[in-house]
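Participant: Below is the sequence, then the predicted model.
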Amino acid sequence: MSIVKRNHEEQVFVNRESELEELERAFNSTKAGRGVTVFLEGEAGVGKTALFDHFSERLGPHGARILRGRCLYKDDVEPYMPFIDALEPKKTGPVMRDCLPVGLIGLRMEEEKEESPDIPVGLFNTKDADSRILDSGNVEQERERMFNSVRSSISNLAHSKPVVFFIDDLQWADRASLQLLHYIARHVRQAKVMLVCAFRPEELSLEEGEHGLLDIFRRMNEEKLSTTIRVNRMGRESISAIVQGMLEAEDIPDTFINKVYSESEGNPYFVVEVIKSLCEEGVIDPTSHVWSTMRDIEKLSLPGGLMDIVSRRVAKLDYKTKKILMHASAIGSHFEFKILQRALEMDEEELLDVLDQLIEMHLIIEEPSKDGEVFRFDHVQIRQVVYDGLSRSRARVMHKKIGELIEQECSDRLGEVVYILARHFHAGQIWEKGFKYSLMAGESAQSLFAFDEAQKYYLQSVECLERLGNDFSGGRNGVMQEKALLYLRLGELAYGSGRFLGAIEFHKSALELSKKLGDRGLEAEASCRIGLAKSQKGDYKDAEKDLDRALDIFTEENQHLSMALANRGLGYCHWRAGELDDALAHYAAAVESAQDAGDSHLLGTMYIDIGNVHNHRGDFENGLKYYNMAIEELEQVKDYSEIARAYNNIGDVHIQMEKWDTAIEYLDKSVQSAKKIH
C-alpha cells in the first residue's frame, strides 16, 4: 500500500503501516483507560510529524481530543513551552479555565537532584533569608502541586473523550518540561491519556554532559512507562512513490529514481526538497512527461544534505525576499506580521505579496492564531540556514530593533514576553535591558521550579553586568552589588539541586564581592550559605567556621531570623558529628531567635530537629515531646509535608519501643497528612 499526501505544507506520507498499527494499539489501550506514552524516534526529515498527522486523522471517528505542543530550536527558553502551547485556554476552550495552574497556563509567567532530595530552593529572597533553607520537602511539595495541576488539567479533558497529546521535537525541550512529562506519564496510567513524543536521536549528543532527554528516557524505560517506535528511512520503492506523487507521473526513469534514492539515502524530506529545488532550477518540468530532454541524469548534481538543499533554495531568492527572511529568522521560529513589518519598515501590501510567494515556495507557513497574523518557517533548517548567514553586526542590529518593537508592543504585558526580550536585548548587546529582562526571566523560571533555565538566565544577567561595567546606571558599586545578589541566587539554585560544590563556589563569589563592598549583611549571608552547603557535604568542622562567622555578624545586627538559621545549621553540624549536647545548645538558641521572629514554620521544623537529636541519644520521652510540639506549630501553617514527617518519626520511636499498635496508628496519621499535600 502506498499513500502520498500533499497539501500546503507538502507533507509526504508513504508506507508507514506497521508504525500506524503500533500507534493504534497504544490508542486502544488508552480508550480502555490505560494511559500510555509513546516515543517516536527518528532523524530529521524522516517523517515523524507526518506519521502522527496521519494517525490523528484516523482517530477522527473515535472523537479523540488532540493536543499539540512544540519545542523550539535555540529560541528563548520559556519553561514548560510545549505544555503552555497545548493547554492555553484559547486553544482548548472554556473547559480549561477553571483547572489550569496559576502562573503556568493562561497567565503565562506573569510576574535534578544529584543527592539529598529533601533540600529546598527558591523560597527565600537574597536579603531576608527565611526558615526554609533547611526545611525538607517544601520545594518538592510545591513543584509536585504545580505538576499535579497540569496533570489534572489533562486528565479532566479526558473525562469526555480520550486525549492524545503530541509533543514534537522533544530533543529541544527544557529540562523542566522533561521533568513534567515524566511526572504526567507516571500519573496518567489509569486515565484515557496518550502521550506521543517525537525526537531526533542525533541531537542528543550535541551538548556538554548528558542530554536531559536521555536521563528522562532512561528513567521512564526503567519504570516501564513508555514504548518507542523507531521511524526509519524508507526503501527505494517508497522513495519512488514519493517522487511519482510529487510529479504526478509514473513513467519516471529508473536512473533518476536510483539517483535520488542513492543521494537521499531514503530520507523523505530530503527527497521532497530535492524535487522542489530541481523544479525551481528548471532541471525538471513537472508539467512535462518528456524526460529525454533532461540533462544526463547520472551527471546530475544533487545537494549533499538537508542544509545544502536549503542553502541552494535560499541562495536563489532576490535581495528583498532574503532580507524579509533574515528579519523573520531573527524574530524566531514563529513571527508576527506586525512585528516583521515594523522591523522592515515596509509597505503592508508589498510585504504580504512576498510572504505569499514564500508560502507558495513552502519556505514559510501561516499559522492559525487568535493573537494576530503569525507565520512560522516550514522547517527548522530553513530558519537555521538564513539566521546562520547573518553577519554578527547585522544580527546585533536586528535583535536590538526587534527587542525594542516587542517591548513597545507588549508594554502592558511584559511578564508574558520576558524570555523573548531577554534573548533579543542580550543578542542585541543592549546590556542594561539585557540584564533587566534576563533577571526577570530567571526569577520567573525559578518561581516555576525550572531551575536549569533559571540558572541560564541568572548567568546571562551576570554577563550583561560585566559588559556594562561603569556604564551601569548604579555605577561600579551597583554592578558589584547586583552581581553578589545574583551569585547568591545561583548558589541557592545549586544548593537546592544537590550540587553543593557549585553552591559553595557561587557563594564564595558573592562573599568576595560583599567584602569589596564592605556590606556586612551580604558577607554574613554568603558565609552562612557556604557553611550550610559544606554541612551537606559532611565537612562539619569547616562548615562550623563559616556559620560561626555569619552568626557573629547576624548577632551584631540583631537579625533574629538569620541568627536562627545559623544556629540551626550549627546544631545540624554538631548532631551529625555526634556532639549531641552542643547540638541541643545551638538548637535551643535557634528556637529562641525563631520565637523572637514569630516564625511558627521555622519553630515547627526545628522542633523536629531537636526531637531527632533526643531520639538519637535514646531519650524517647523528649523525642516524642518535641515531635508533638512540632505538629502543634506546623498545623498553624498547614505544612502537611512536615506534619507527615513528624508523625512518621513518632511512629519510628514507638517501633523502637516495640509498641507496635501505637506505631501503626502514627504511621497511618503520617500517610493521612501526606494525602493532604495536594
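Facilitator: Cool, got the structure. Residues are numbered from 1 along each chain as shown.
Participant: Please make it C-alpha for all contacts and neighbour counts, starting now.
Facilitator: Fine.
Participant: now the residue nearest to residue 500 when sequence neighbours are not counted: how far from residue 495?
Facilitator: Leaving aside its sequence neighbours, residue 500 sits nearest to residue 533 (Cα to Cα, 6 or more residues apart in numbering; 5.4 Å). Separation of residue 533 from residue 495 (Cα to Cα, to the nearest Å) stands at 7 Å.
Participant: try this one next to it:
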Amino acid sequence: MSGPGEPPRAGRLSLQLLGGFAAERDDGVVIARRWRRSTARTLVKLLAVAPGLRRHREQVMDLLWPDAPMETAVRNLRVTLHAARHSLEPELAPRAPSSYLVAEGHLLFLSPERVRVDADEAEDAARAALVTRDADALGAALAPLERELLPEDRFAEWAGERRRRLEVLREQLVPALAGRLLASDRTDDAVAVLRRAVDRSPADEILHLLLARIWCDLGRPRQAIRQYHACREALDDELGVRPGAELEALHRTALAALDALGAPPPSRRTAEPAALPPAIRRPERFPLFGRERPLDLLTGHATAAGDGAPFVVVRGEAGIGKTRLVAEAARRAAAQGVCVLWGTGHEAEGQTPYGVFADALDGHLAGCDAEERSRVSAEHIGLAALLPSLGGGPPAAASPEEERARLFRAVAGVLTDLAASRPVLVVLDDLHAADPGSLGLLHHLVRTTQARRWRFIATFRDDGLEPDDARRQILDGILRQRMAVEIDLLRLSRADCAALAAAAGAKGPRTGSRIFRLSLGNPLFAIELTSSPEPDLERMGPWRGTTAEPAGDAVPDSIRRLVGGRLARLPAQARRVLAALSVAGGAAVPLTELEAVAAGGLHPPVDAAAVTAALDTAALSGIVEERDVVVGGRPVLGHAFRHPLVRLACADGLSRAARRRLHQAYADTVLRLRPEAVDMIAFHLTVAGDVRAPGFLRAAADRAAALFANDSACDYYRELVAQLEPADPTAAAEARLAWGEVLRRAARYPEAEEVLRRALAELVRDGGHPAALRAATCLAEVLGRAGRPVEGLDVLRSARVHSRSAAADRAARHLAVGALGFQTGRYPDAMAALHRAELETARMTDSARLPLLSRLSTIRAACLLVSGHLRESREAAEEALRTAERADDAALVSSALSVVGELARREGRWEAARECARRAVSMARRTGDPTVLAFDRSNLAGAELLAGDHERAAALAAAAVRLARSLGSSWALPYALVGLAEVELRRGRLDGAEAALRECGEAMAPAPDPQVRDGMRRLADELALVRAARGVTPPAR
C-alpha cells in the first residue's frame, strides 16, 4: 500500500508478446494501443525479449539508432524513455520514477516485481511441463507457444534469439504431448497436435515421422504414404534434400502393409461373394487414385448392419469419377456378400417413369432363373407395371394413387425378400436424370428402411436443374430430414492426377504436369488427354503468361463432343456470351469488362441485362462460375469457365475473324478500365495484330523481369523482338539486350550469349549506340559465369566508352572487370577496377548507386578475404550487406551473405556461418538464378558439415551438384564439386571424394578458378595423406 502523502502505486503491468504486442494494467488504467512514438514501443519490446528484462544503454542505442552519432543517440534515448514511461503510466507525475521502466546506472530494465511478460510465463510453463510430462500441462504449455512472437517484428534481429528459444521449446513440447496423448489412447488429439505443428513447420521431418508412425500403427498405410510424400516434397522445396533413413524405412513398411491389404482379411469374408450387376461386371482399365477416403466411407456404408443414415448421395461435376468410385465400392461390397442392384438414369431416353428402379430390378432379375422370376411376379404383382418382362399385369387399380402405393409396396417387398439372406445395396447412378417419380419412390424406401438391411447410394449432379425442380426438392427434403448424408467428390490432386495419367499411358512428369493443368484434376478429362500427342498438349495450354493463344482445335474429339452437347442445351444468346468469355484467357473476367466486350465485340451487340441472364444460365449448367477479381485493390464480381478445356472447346467454335474482333474489344476495354494490366493488354493486342502491341509487350516484359518471372519475361521479349526486327532493328537490339539480361539471371548462358552477341553487333553497327557498352558488359558477365572469364575480359577491353555512355554503364563495366579479375585470380587488377567503379558512382542518385555499391563491396570483400586481409574483408562484407538490404535486392543480399558466412567459417563461428548460409539459400530462391542457388546450397552444406550434421551436409552437397550439372557449363559447378569432395572426404568416402575432384578438374578447364584450384589442391593432398595412412590404393581411372 502507498504511505501517507505518497501517490497511489500503479497496478501490475502485463506485456503480451505472443501473437502481437499489447500492454495492459490490472488497475483499470487503459494503455493506448497506438503510441505517440514507435521507438518507445520498440524500446519496451527490446527489454521484454531480453534475458532478465534488461539491456545496457549502449546496446539499446545501437539497436534503435545504429547509424546515429553518440550524442544524437543519447538524446533520442532520453526522449524515448520519457515517452515509453508516460505511455505505460499516463498518470505519472513530472520527474516521478516509473513503476515499470527503470534506469539504473548503465542498465535499463523492466521491474520484475511489477511487470509480467507472457513469453516468460510460457517458457516457465513449458519447462515445467517437460519435467512432469503431464498431458494436460503439456497441452496448456503448447497453446500459447503456437502463437508467433511479435509477428509485426518478424525479421528483427533483436528478437531472433528469443524466437529461436521458443521454437526449441515448441519442438520439444509437440512430440512430448503427442506421446502422452497416444499413451492415453487419445489418438485423434495426438494427430491434431502433430498436424498443427506440421502446418507451422512443413519441413520438420521428425513431425512427419511421428504422424506416419501413428498411421501405420492404426492400420492406415495409405495415410502413412501420403505423409511421407508430403515430407519429401517439403524437404525438397526448402532444402533440396530427401527424407532420412528412418522415414524411408517406415515408407517401405507402409507400402508392404498396403500390398497386404489388397484382399479383405479373412475375418471380413463372412458371406459368399454376390454376383455383380451387369453394369459393373467389366473390369476397369485403370485403378482408382486419390479416392481412398470416400471409397472407405462408401464401402463401410454398404456393409453396415443398420447403423447410420441409409442413403449416401455422391455429388460432383461431370467426369469427376462418381460412377467409377461407386462401382468400386459396390464391387467391394459384393465381395463381402452384399447383394448389389444397379440402376442408371439416362438423359438421352427422357424421364421414363420409375426408370432408374426398373433398370436396377430388371438387371437383378435378368440373372435369376425362370422359377425365381415367376416367384417374384406372383408374390409382388405390383411389379408387373414396372417390369413388363415379368409377364401378366396388375389388376385394375381404383385410382392412380392406389396403383402408385401398390408399386411402392411391391418394390419394398422385393428388397425385403432379398435382404432376408444378405444385405442389399441399391445404387442409383445419374439420379439427376431420373424422373420425379423415382425420387418419390426413393424417399418412401429410405423413410421406411428402419432396421431393414437396405442401403442406397446415388450419384447426383446439380447443374442443369432449376432451383424449383421437383427432383431437387425431393432430394433436399431427404437430406433435411437427416435420412441421407452427402459426399462431395473433389478433383484429384496433382500427384494423383499424374499417377492416373501415367497409368493411362502418359510419358514422363512433364506430360503429367501438363495434363493436370489442362484437366484440373478431372479424371475423365485427364484420361482423354493422355491420348493427345505432346504437341497438342503444348498448343492447348501455354504454361506461362505469354502472348500465345491456346489452340482449341487440339482438344480431343471426345471432350469436344461432350462440351458441344452441354452447350447445345443452352439458349443461343448464352452461347454467344460464352464465346466472348472464352477468348479472354484462363483468368476470371470482371463483369463490367465482359459487358463492354459483348456490346462492342459481338454482332449484333448484347446488352448488359442479356449478358447477366446468359451468365446465370451458364452458371446453372455448371459451365461457368462467379469469381472475385481484384481491380484497383478491391474485389469485384467476375466470371470464369469452371474448366479450361470447356473454354477451349467453346472458343474453337469461333472463326479467326470473330476472335480477332473480340480480342480487339478486350484490349480497348481493359486499356480503358485497367490500364495497369499491361500483360493482359499485350496478350489481346498481339493476338489481334494491333500496332500498339510492341509498347505493351515491352511493359509486360519489364514487369515480369522486375518480379523475377524470368520465363514469362523471356517469352514477352522474344515476341517483342519478332515484332520490332523488321521495322526497327535498333529497337529490336535494345529489347534483345533486356532479354539477354534476364537470360543471364536465369543461368541460361548459351541462349544469353547468342542473344547478347546479336544485340551488341546491332548496337555497334548503329554508330556507337549508348547501350552498346551495357550490352558488352552483360555479355562479358555471361561469359564469366559460363566459365570463360578470359573471353569476358577480352570483350570488355574491346568495348568502346564515349561521352554518351551513362555513368551507371561505365561503373558496371569496371565492376565486371573487377568480378572477372577476381574470378581469374588477378586481385590487384580487380581492386583497381573496383576503385574506378566507385569513382563513377559518386554523382549518381541513391537508387542507381546502392546496387552498384553493394556489388562493389561484395567483390572487394571477396578479394580481401582470399588475400588474407580478414578485418578489412569483414568491414567490406558488412557494408555490402547493409547496402544490399537498403537496396532491397535479393540477389545482392544473397551474394553479401555468402561472403559474411565464409568469414564466419574462417573465424570458427559455425552457428553464425550456418545461419548466414541458410539466409543466403532463402534469398537465392527469390532471385530465379539457379547458379546462385547451387552455390549457396554448397556453402550451406559446408556450414552443416562444420556444425557436425554430416548427413544433412551430404544431402545438400549432392543437391547442389545435381542442380549445377543440370545447367551445363557454369561457374557454379566447380564450386559445388569441391564442396561435395570435402563432404565425402570428411565422411570417409574416399572414392566419392576422388570422383568429385576428378569431375571438378574436367569442369574447370580451360580457365581454372584460383579459389577452386586451391581448394582442389588442398583436398587432393589431404586425400593422398588419408589413403597413405590407411594403405589404400587410389582407384584406377
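Facilitator: Sure thing, it's come through. Note that this is a predicted model, so its numbers are computed, not measured.
Participant: Show me whatever sits in contact with both of residue 533 and residue 495 of structure 1.
Facilitator: residue 503 (Cα atoms under 8 Å, 6 or more residues apart in numbering).
Participant: sorry, back to before: give the aligned equivalent of the residue nearest to residue 500 of structure 1 in structure 2.
Facilitator: Counting by TM-score structural alignment, residue 533 of structure 1 corresponds to residue 782 in structure 2.
Participant: is it fair to say its match lies in a strand?
Facilitator: No. Counting by DSSP: H, G, I helix; E, B strand; the rest coil, residue 782 of structure 2 is not part of a strand but helix.
Participant: Residue 753 is in contact with that one, correct?
Facilitator: Yes. Counting by Cα atoms under 8 Å, residue 782 of structure 2 touches residue 753, with 6.6 Å between them.
Participant: If you count surrounding residues, which of the two has more?
Facilitator: residue 782 (29 against 22; other Cα atoms under 10 Å).
Participant: quick one: the match of residue 533 of structure 1 from residue 1001 of structure 2, how far?
Facilitator: 21 Å.
Participant: any idea which helix or strand carries residue 577 of structure 2?
Facilitator: For residue 577 of structure 2, the element it lies in under DSSP states H and E is helix 572-582.
Participant: what's around the residue nearest to residue 637 of structure 1 when sequence neighbours are not counted, how many residues?
Facilitator: Spatial nearest neighbour of residue 637 of structure 1, excluding adjacent residues (Cα to Cα, 6+ apart): residue 601 at 6.5 Å. If you count neighbours by other Cα under 10 Å, residue 601 of structure 1 ends up with 23.
Participant: Identify the residue of structure 1 aligned to residue 124 of structure 2.
Facilitator: Mapped onto structure 1 by TM-score structural alignment, residue 124 of structure 2 lines up with nothing.
Participant: ok, residue 124 of structure 2 to residue 138 of structure 2 distance?
Facilitator: Distance from residue 124 of structure 2 to residue 138 of structure 2, by Cα to Cα: 12 Å.
Participant: higher neighbour count, the two?
Facilitator: Using other Cα under 10 Å, the more surrounded residue of residue 124 of structure 2 and residue 138 is residue 138, with 25 against 13.
Participant: In a strand, that one, correct?
Facilitator: No. Going by three-state DSSP, the assignment for residue 138 of structure 2 is helix, not a strand.
Participant: which residues of structure 2 fall in strands?
Facilitator: For structure 2, strands defined by DSSP state E occupy the ranges 13-16, 22-25, 54-56, 101-104, 107-110, 115-117, 311-315, 339-344, 424-429, 454-460, 484-488, 589-590, 624-631, 634-641.
Participant: In CSV: those strands, plus distance to residue 985 of structure 2.
Facilitator: Formatted as CSV, the strands of structure 2 follow (distance: least, Cα to Cα, whole Å):
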stretch, distance to residue 985 of structure 2
strand 13-16, 50
strand 22-25, 52
strand 54-56, 45
strand 101-104, 55
strand 107-110, 50
strand 115-117, 49
strand 311-315, 59
strand 339-344, 65
strand 424-429, 64
strand 454-460, 62
strand 484-488, 55
strand 589-590, 59
strand 624-631, 55
strand 634-641, 57
